[in-house]
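K.L.:
no letters, just coordinates:
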């Protein structure tokens, strides 16, 4: 029996990809070429830990919060549901009321924002902080979005970040979900074990769960 293939939902890391305004852009370059070393090519990367598809650790928005290396990796592996909320630009608890979240602790939102890794959006759908209480009541531990952030880029109070944090809900951002059908999946989106980091790029993948 052929096993269902994994679906990549992560942004490719490229030198022309968009980055958060004012943050460090991603760059990959060869430090040494095979011709120089006589044996191998050796590359280096620079860029923000919030480049492309990434997780936010609590330390990102709370100076006393846990860093990436202190997080439970089980958060980022397991059953997830992809919900299509593209019919609205303001996503509230009421938006999610019709969906069945029974037995699901990871929710991924496919919003109205088109997937375009090379363009930082001027406007994004709004996540109302009321989502946090609703998700908490349904035992959700991870919220993933196909946007650069769960808060507007200009936000200083980061209301959605903190509302989710207060309910022990962790954050996964910049997913690529335009090619993914709504439904239930296995998710793997492991952060790198970067000591003391406030975030980490991930390679996020989904595999459909047979009904």
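P.N.:
Right, received. Where do you want to start? Because the structure is a prediction, the values reported are computed rather than measured. Residues are numbered from 1 along each chain as shown.
K.L.:
please make it C-alpha for all contacts and neighbour counts, starting now.
P.N.:
Will do.
K.L.:
distance of the most far-flung residue of the chain relative to its centre relative to residue 28?
P.N.:
The outermost residue of the chain, judged against the average C-alpha position, is residue 38 (39.5 Å), by C-alpha atoms, centre = their mean. Residue 38 is 21 Å from residue 28, where distance means C-alpha to C-alpha, to the nearest Å.
K.L.:
quick one: the strands in the chain, in order.
P.N.:
Secondary structure of the chain (DSSP state E): strands at 7-8, 27-32, 42-46, 54-56, 77-84, 90-91, 106-110, 126-127, 142-145, 170-173, 183-191, 199-208.
K.L.:
got the contact list for the third one?
P.N.:
Residues outside strand 42-46 that contact it (C-alpha atoms under 8 Å, 6 or more residues apart in numbering) are 24, 25, 26, 27, 28, 29, 30, 31, 32, 33, 34.
K.L.:
how about 7 Å then?
P.N.:
26, 27, 28, 29, 30, 31, 32, 33 (C-alpha atoms under 7 Å, 6 or more residues apart in numbering).
K.L.:
contact partners for the last one?
P.N.:
Taking C-alpha under 7 Å, 6+ apart as the definition of contact, the neighbours of residue 33 are 40, 41, 42.
K.L.:
the same query, at a cut-off of 6 Å, please.
P.N.:
Applying C-alpha atoms under 6 Å, 6 or more residues apart in numbering to residue 33 gives the contacts residue 41.
K.L.:
from residue 43, how far off is it?
P.N.:
Going from residue 33 to residue 43 by C-alpha to C-alpha gives 8 Å.
K.L.:
from the contacts of strand 42-46, which would you call buried?
P.N.:
The neighbour-count test (16 or more other C-alpha atoms under 10 Å) marks residue 26 as buried among the contacts of strand 42-46.
K.L.:
quick revisit: and of the strands of the chain, who's closest to residue 158?
P.N.:
Taking C-alpha to C-alpha, strand 126-127 is the member of those nearest to residue 158, at 10.8 Å.
K.L.:
show residues contacting the closest one.
P.N.:
90, 91.
K.L.:
run the chain-centre distance for that strand.
P.N.:
Counting by C-alpha atoms, centre = their mean, to the nearest Å, strand 126-127 is centred 15 Å from the centre of its parent chain.
K.L.:
then stretch 68-83?
P.N.:
10 Å.
K.L.:
hold the first one in mind and look at this next one:
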């Protein structure tokens, strides 16, 4: 039996930098150097400014609920453990139940859905999102966390955020902006812990999948 250190890893986080796409109107990634290595300074130190929704990230209930918890207050368990990657490539604007039906037997408590054949490097206004009924039915099967390889589980132009509201009502957690291009369908161990940001509406994560025993 391979040890945890020997199991294959898939990095499912996009690179984060000045060219990372952001939701229109959101704060892009910016970096400035506060100190650089010189004869009088032994270190490089930078300062970064960014929305917590840049790159792979976990939404907090505060993001879609004025009375919701900040990301630093949420339990970590949903972001760590067995998950299933399901392909719904080219599914159209909404991930419907029929797109997932082939892979729902013995479902683990975390589901990540791949919609892109290749993740874009620019903002995609036509991103695929979850149909609210799909979230509702996954919750009914005991799913605690849903993830997606687009910037939102709701359509980019949505003002009602119906899928986010199902997440709120059913107490699920969500990961967005994953990169699943190289990940076959199947079950993995998910590791995608958010930072303990005490007042934030989201947190960047370094999301990885690890092969099971």
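P.N.:
Sure thing, it's come through. Note that this is a predicted model, so its numbers are computed, not measured.
K.L.:
related to what we said a few turns ago, using TSV, lay out the strands of structure 1 together with distance to residue 67 of structure 1.
P.N.:
Listed next are the strands of structure 1 as TSV, based on distance: least, C-alpha to C-alpha, whole Å:
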stretch	distance to residue 67 of structure 1
strand 7-8	26
strand 27-32	24
strand 42-46	20
strand 54-56	9
strand 77-84	18
strand 90-91	28
strand 106-110	20
strand 126-127	24
strand 142-145	16
strand 170-173	12
strand 183-191	11
strand 199-208	8
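K.L.:
coming back round to it: give me the distance between whatever residue of structure 2 lines up with the residue farthest from the centre of structure 1 and residue 32 of structure 2.
P.N.:
Residue 38 of structure 1 maps onto residue 41 in structure 2, with residues paired by TM-score structural alignment. To residue 32 of structure 2, residue 41 of structure 2 is 16 Å away according to C-alpha to C-alpha.
K.L.:
can you pull out the helices in structure 1?
P.N.:
34-37, 93-96, 130-137, 159-166 (DSSP state H).
K.L.:
start and end residues in structure 2 for the last one, please.
P.N.:
Same thing as helix 159-166 of structure 1. Using TM-score structural alignment, helix 159-166 of structure 1 pairs with 162-169 in structure 2.
K.L.:
residues near residue 54 of structure 2, how many?
P.N.:
26 (other C-alpha atoms under 10 Å).
K.L.:
residue in structure 1 paired with residue 113 of structure 2?
P.N.:
Residue 113 of structure 2 maps onto residue 109 in structure 1, by TM-score structural alignment.
K.L.:
can I assume its match is in contact with residue 83?
P.N.:
Yes. With contact defined as C-alpha atoms under 6 Å, residue 109 of structure 1 and residue 83 form a contacting pair (5.1 Å).
K.L.:
please tell me how far the closest residue to residue 65 of structure 2 other than its chain neighbours sits from residue 158 of structure 2.
P.N.:
The shortest distance from residue 65 of structure 2 to any non-neighbouring residue, by C-alpha to C-alpha, 6 or more residues apart in numbering, is to residue 168 (7.4 Å). Distance of residue 168 of structure 2 to residue 158 of structure 2, given as C-alpha to C-alpha: 16 Å.
K.L.:
next one: residue 119 of structure 2
P.N.:
Here residue 119 of structure 2 is placed at a distance of 21 Å from residue 158 of structure 2 (C-alpha to C-alpha).
K.L.:
cool, and residue 188 of structure 2?
P.N.:
31 Å.
K.L.:
who has more neighbours, the two?
P.N.:
Comparing residue 188 of structure 2 with residue 158 by other C-alpha under 10 Å, the one with more neighbours is residue 188, at 22 against 9.
K.L.:
what's the more buried one aligned with over in structure 1?
P.N.:
Applying TM-score structural alignment, one finds that residue 188 of structure 2 aligns to residue 185 in structure 1.
K.L.:
and its match, what does it touch?
P.N.:
79, 80, 206, 207, 208, 209.
K.L.:
what's the burial count for the counterpart of the second one in structure 2?
P.N.:
In the superposition onto structure 2, residue 80 of structure 1 corresponds to residue 83 when matched by TM-score structural alignment. One way to gauge burial is a neighbour count; for residue 83 of structure 2, by other C-alpha under 10 Å, it gives 26.
K.L.:
residues in contact with residue 83 of structure 2?
P.N.:
Going by C-alpha under 6 Å, 6+ apart, residue 83 of structure 2 touches 108, 110, 111, 187, 188, 189, 190.
K.L.:
again, only using 8 Å
P.N.:
Residue 83 of structure 2 neighbours (C-alpha under 8 Å, 6+ apart): 108, 109, 110, 111, 112, 187, 188, 189, 190.
K.L.:
could you do residue 7 of structure 2 as well?
P.N.:
With C-alpha under 8 Å, 6+ apart, residue 7 of structure 2 has these contacts: 210, 211, 212, 213.
K.L.:
what's the spacing between the aligned partner of the second one in structure 1 and residue 185 of structure 1?
P.N.:
So that's residue 211 of structure 2. Here residue 211 of structure 2 is matched to residue 208 in structure 1, going by TM-score structural alignment. When distance is defined by C-alpha to C-alpha, residue 208 of structure 1 is 4 Å away from residue 185 of structure 1.
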